[in-house]
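from the sequence below, what's the structure:
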Amino acid sequence: MGEGFQMVAPDGQVLDRDAVLDHVRASRATSDGDFSISIEDIRAGWQAGDTIVVCYIETQQRAGKHSRRRSSAVFTTSSSAPNGVEWRHLHETWLQMPEG
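Predicted coordinates:
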């Protein structure tokens, strides 16, 4: 995640890079092995120069609850980033909210 990264969560909340990283760190090893994420229907939404918008469907399972979200992510090239790619923006919209 690059500096200035922002995420629009499925509930509409806008999170900055630090908030997303804090959430990921706090969630680490809290699922007792009952957590999975799968990505499908990956496609380029738009591309120009060193920037691409990637669109996909993300499915999560956590503690027996399933959810799905449509996501779009913006990536740019960066020689200092791992694998030369920097994540700049993420926008998620509920397709299926967590169910139990």
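
can we go C-alpha only for contacts and neighbour counts from here?
Will do.

what sits against the nearest residue to E3 once chain neighbours are set aside?
Excluding the flanking residues, the one nearest E3 by Cα to Cα, 6 or more residues apart in numbering is R17, at 7.1 Å. Residues in contact with R17 (Cα atoms under 8 Å, 6 or more residues apart in numbering) are 1-7.

please provide the structure for the following sequence as well, for comparison with the first:
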Amino acid sequence: MRPTSAHERTTDVTPRRRRARGSRVPRVHRRLAGRTPTGREYGRAEAVLPDDFEIVSPTGERRDGPQIRADLRNGHGAFADSDPEFEIRVANVRTRVERDEHCLVTYEEGQRIDGDWDWRVSSGLFRRAADAPNGVEWVHLHETRLSEDAEPPT
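Predicted coordinates:
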């Protein structure tokens, strides 16, 4: 891994992966805030969350691809009443390992609900998939909540 500056650490991915990751978070944000018409973004999300996808949440709960896809559909507008407005921030994105078919990425994510930020550090494993948007799909996501006294990323 060659990144040395903060900017390099947050952008050390191929342009295709950078575009894929950068475009996905705002879409999820809009869906949960209730600002995307129902059904508009589902096809793309379902295409990158295969059946064998697994997420381990900060509480230790494990969910697979079908469960997460259902959560996204059922979560439309879940935080529409958040004051201030619901927001997701992603910082310190780093490619940790990249092989022919897989790429391991770490990042920090904050979610603001009703003014309170919940920060976590995540490890996401991706694999090449010719039929997925941008040629990449999620395999695994592991989230660990940062302690309340931890400094939020900049």
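
quick one: map the residue nearest to E3 of the first structure onto the second structure.
Using TM-score structural alignment, the partner of R17 of the first structure in the second structure is G65.

map Q60 of the first structure across to the second structure for me.
So Q60 of the first structure corresponds to Q111, using TM-score structural alignment.

same check on G45 of the first structure?
Under the alignment by TM-score structural alignment, G45 of the first structure pairs with R96 in the second structure.

confirm that that match lies within a strand, as I assumed.
Yes: under DSSP: H, G, I helix; E, B strand; the rest coil, R96 of the second structure sits within a strand.

before we move on, the earlier item: of the contacts of R17 of the first structure, just the buried ones, PyMOL syntax please.
PyMOL command restricting those to the buried ones, with burial defined by 16 or more other Cα atoms under 10 Å:
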select buried, resi 1+5+6+7
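
which of the contacts of R17 of the first structure sits closest to D34 of the first structure?
When the contacts of R17 of the first structure are compared for distance to D34 of the first structure (Cα to Cα), M7 wins out at 24.6 Å.

got a list of what that closest one touches?
Residues in contact with M7 of the first structure (Cα under 8 Å, 6+ apart) are 14-17, 20, 89-92.

look up how far Q13 of the first structure lies from it.
In this view, M7 of the first structure and Q13 of the first structure are 8 Å apart by Cα to Cα, to the nearest Å.

list the contacts for the residue nearest the centre of the first structure?
A centroid search over the first structure (Cα atoms, centre = their mean) returns L90, at 5.6 Å, as the residue closest to the centre. L90 of the first structure sits next to 6-8, 71-74 when contact means Cα under 8 Å, 6+ apart.

again, only this time at 7 Å
By Cα atoms under 7 Å, 6 or more residues apart in numbering, L90 of the first structure lies in contact with 6-8, 72-74.

so which residues of the second structure form helices?
Assigned by DSSP state H, the helices in the second structure fall at 6-11, 15-33, 42-48, 65-74.

how about the ones you listed in a markdown table, adding distance to A80 of the second structure?
A markdown table is the format used below for the helices of the second structure (distance: least, Cα to Cα, whole Å):
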| stretch | distance to A80 of the second structure |
| --- | --- |
| helix 6-11 | 29 |
| helix 15-33 | 4 |
| helix 42-48 | 18 |
| helix 65-74 | 13 |
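
T106 of the second structure: which of the ones you listed is closest?
Judged by Cα to Cα, the one of these that comes nearest to T106 of the second structure is helix 6-11, at 9.8 Å.

strands of the first structure, start to end?
Applying DSSP state E to the first structure gives strands spanning 6-8, 14-16, 35-48, 51-62, 65-77, 85-96.

and the angle for the fourth one with strand 85-96?
Put plainly, it is strand 51-62 of the first structure. 50 degrees (axes from the mean of the first three to the mean of the last three Cα atoms, to 10 degrees).
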